[in-house]
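A.B. asks: A predicted structure for the sequence below; I have some questions about it.
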Amino acid sequence: MNVKTLPLNSRPRERLKQKGASALSDQELLAIILRTGSKKVPALELATEILNFFGDDLHQLKSAELQEFMLISGIGEVKAIELLAMIELGQRIHKSSKLKIGHVSSSYELGCMLAEEMRDYEQEHLLCIYLNTKNQIIQKRTIFIGSLNQSIAHPREIFKTAVKVAAARIVICHNHPSGSPTPSYNDIAFTKRLRECGDLMGIELLDHLVIGGSEYISLREEGLWN
């Protein structure tokens, strides 16, 4: 289906202007991003072929690689690079909107947001949330990214930033790429060490959240704290 043969009010760009982006199908949104098709395939049809290639599964599209896109007829290197850039930007926007400067009221609230953000990470990430005395988020920072078997970062990396941003409290969070949120012996030992460092510096560790898949465990709530 060629966009130019459609009635004006049925074309993706016109529909977006009139009804907003949320009213468009995945195919229409992708056609707008593609801008043009190939010599043989118009943009709407090319968008359909891309979605079909990934089984109409946007989650699969999210993890696609350059060479996968280029297996699709009509997708060259330039379009493949543009699509990858679009996907990465969308993911960054999604992550930044989930945890923005605001107020942390509970481990549950924070755990749910971070579980959604970190559930697909294939490597271990250690994040630190820096808070003021009112539990308002000053900064969120990735302290460490490592291989599946690599140990967690040293406490000095966490507290160096805490001092820099004048944080009164912190919450740390890391993921288990295995999918299980059950804290390990090293997780518990590291938490105790971090609490001791915080006590010496006057910076309170409020909680340590462990993410596994779409679930989390709070070491404070589980009593794995002393």
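C.D. replies: Done, it's in. Note that the structure is a prediction, hence the values are computed from the model and not measured.
A.B. asks: alpha carbons only for contacts and neighbour counts from here, please
C.D. replies: Noted.
A.B. asks: counting residues per helix, which one in this protein is longest?
C.D. replies: helix 77-98 (DSSP state H).
A.B. asks: tell me what whatever helix or strand comes next after that helix is packed against?
C.D. replies: Per DSSP states H and E, the first helix or strand lying C-terminal to helix 77-98 is helix 107-118. Packing contacts for helix 107-118, counted by 3 or more CA pairs under 8 Å, 6 or more residues apart in numbering; DSSP states H and E, involve helix 77-98, strand 204-212, strand 215-218.
A.B. asks: if you set the cut-off to 10 Å instead, what comes out?
C.D. replies: helix 77-98, strand 124-131, strand 169-175, strand 204-212, strand 215-218 (3 or more CA pairs under 10 Å, 6 or more residues apart in numbering; DSSP states H and E).
A.B. asks: can you list the ones you listed in a markdown table and add distance to residue 142 and mean neighbour count?
C.D. replies: Output for these, formatted as a markdown table (distance: least, CA to CA, whole Å; neighbours: other CA atoms under 10 Å):
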| stretch | distance to residue 142 | mean neighbour count |
| --- | --- | --- |
| helix 77-98 | 13 | 14 |
| strand 124-131 | 4 | 23 |
| strand 169-175 | 10 | 24 |
| strand 204-212 | 14 | 24 |
| strand 215-218 | 18 | 22 |
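A.B. asks: take the one below as the second:
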Amino acid sequence: MSNKSASFSIKNWSQDDQPREKLRDKGKTILSDAELVAILIGSGNKTESAVDLSKRILASVNNNLNALGKLSIKQLMEFNGIGEAKAISITAALELGRRRRLEDASASDKITSSRTVFTIMQPILGELPHEEFWILYLNNSNKILQKTQLSKGGITGTLVDVRLVLKNALEVGATSIILCHNHPSGTLKPSTSDKEITKKLKTAAESLDIKVLDHLIVTEKAYFSFADEELL
């Protein structure tokens, strides 16, 4: 490594500019997203410090960590100074963050509002590039007994096996269910198919005294609730 490139290694910066030491001495919350990513990659390239390179990577996704988490290892390696090992470190760290959010959401498993459903399901569905349809099975205290993926891919009425949904509801002792699926496009408007599925499941469930409490459409940052919009 040349002297020029060595100067861009974190350990050669002044103490105040070293993210690792800054985190140790001043706490993790004081660091910017770029400084945290810089700790992951350790060094930049011949012309950029690790922080400057991290800033450029974040700028490419409009400083959105969820969007950064969607980048593939190959896409990350397109940045000068990011090799396979660094790309893997970034991917692993962001995946741990996603799993942490999922665990935090699961810890609060009593449904009190549509916002609670979104908090639980966003880490599962919000960042997927394809559609998935899930059923939440609840007891009479509105606590989740089970979360089940019903289908993966495009959603149509023919893909919803009503008998399977209700059979599972009876097996787990559910008194109500919540439907949930994602729109990778980001649109929150329910399609005709979405409305038909909701009606189909609601009618079938009522015959067994099982309530359909809501149907949520989830995107990366927001949601649409059939119950809140009085479409149930």
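C.D. replies: That came in fine, so what should we check first? In this text, all values refer to a predicted model and were calculated from it rather than measured experimentally.
A.B. asks: Tell me how the two chains score on TM-score.
C.D. replies: Overlay of the two chains. TM-score (TM-score structural alignment, normalised by the length of the first structure): 0.76; 221 aligned residues with a CA RMSD of 3.3 Å.
A.B. asks: one step back: now the longest helix of the first structure on the second structure. Mean distance?
C.D. replies: Its matched residues in the second structure lie on average 2.4 Å from helix 77-98 of the first structure after superposition (mean CA distance after the TM-score superposition for the first structure).
A.B. asks: Tell me the residue in the first structure that is farthest from the middle.
C.D. replies: Largest separation from the mean C-alpha position in the first structure: residue 5, at 38.9 Å (CA atoms, centre = their mean).
A.B. asks: thinking again about what came up before, run through who's touching the longest helix of the first structure.
C.D. replies: 30, 33-37, 61-72, 75, 110, 112-114, 116-118, 140 (CA atoms under 10 Å, 6 or more residues apart in numbering).
A.B. asks: Among the residues you listed, name the ones in strands.
C.D. replies: Residues of those located in strands (DSSP state E): residue 140.
A.B. asks: Mark which of the contacts of helix 77-98 of the first structure are buried, thanks.
C.D. replies: 30, 34, 36-37, 61-62, 64, 66, 69-70, 75, 110, 114, 116-118, 140 (16 or more other CA atoms under 10 Å).
A.B. asks: Quick one: map residue 176 of the second structure onto the first structure.
C.D. replies: Using TM-score structural alignment, the partner of residue 176 of the second structure in the first structure is residue 169.
A.B. asks: Please list all residues in contact with the residue nearest to that match when sequence neighbours are not counted.
C.D. replies: Counting by CA to CA, 6 or more residues apart in numbering, residue 169 of the first structure lies nearest to residue 204, which is 4.6 Å off, once chain neighbours are set aside. Going by CA under 10 Å, 6+ apart, residue 204 of the first structure touches 131, 133, 167-171, 194-198.
A.B. asks: What of residue 32 of the second structure?
C.D. replies: 19, 38, 51, 55.
A.B. asks: Am I right that residue 195 of the second structure sits in a helix?
C.D. replies: Yes - counting by DSSP: H, G, I helix; E, B strand; the rest coil, residue 195 of the second structure is found in a helix.
A.B. asks: The residue farthest from the centre of the first structure contacts residue 44, doesn't it?
C.D. replies: No - Residue 5 of the first structure is not in contact with residue 44 according to CA atoms under 10 Å; the separation is 11.5 Å.
A.B. asks: Need the overlap of contacts for those two.
C.D. replies: Joint contacts of residue 5 of the first structure and residue 44 (CA under 10 Å, 6+ apart) are residue 11.
A.B. asks: what sits against the residue nearest the centre of the second structure?
C.D. replies: In the second structure, the residue lying closest to the centroid (CA atoms, centre = their mean) is residue 123, at 3.2 Å. Listed by CA under 10 Å, 6+ apart, the contact set of residue 123 of the second structure reads 97-105, 220.
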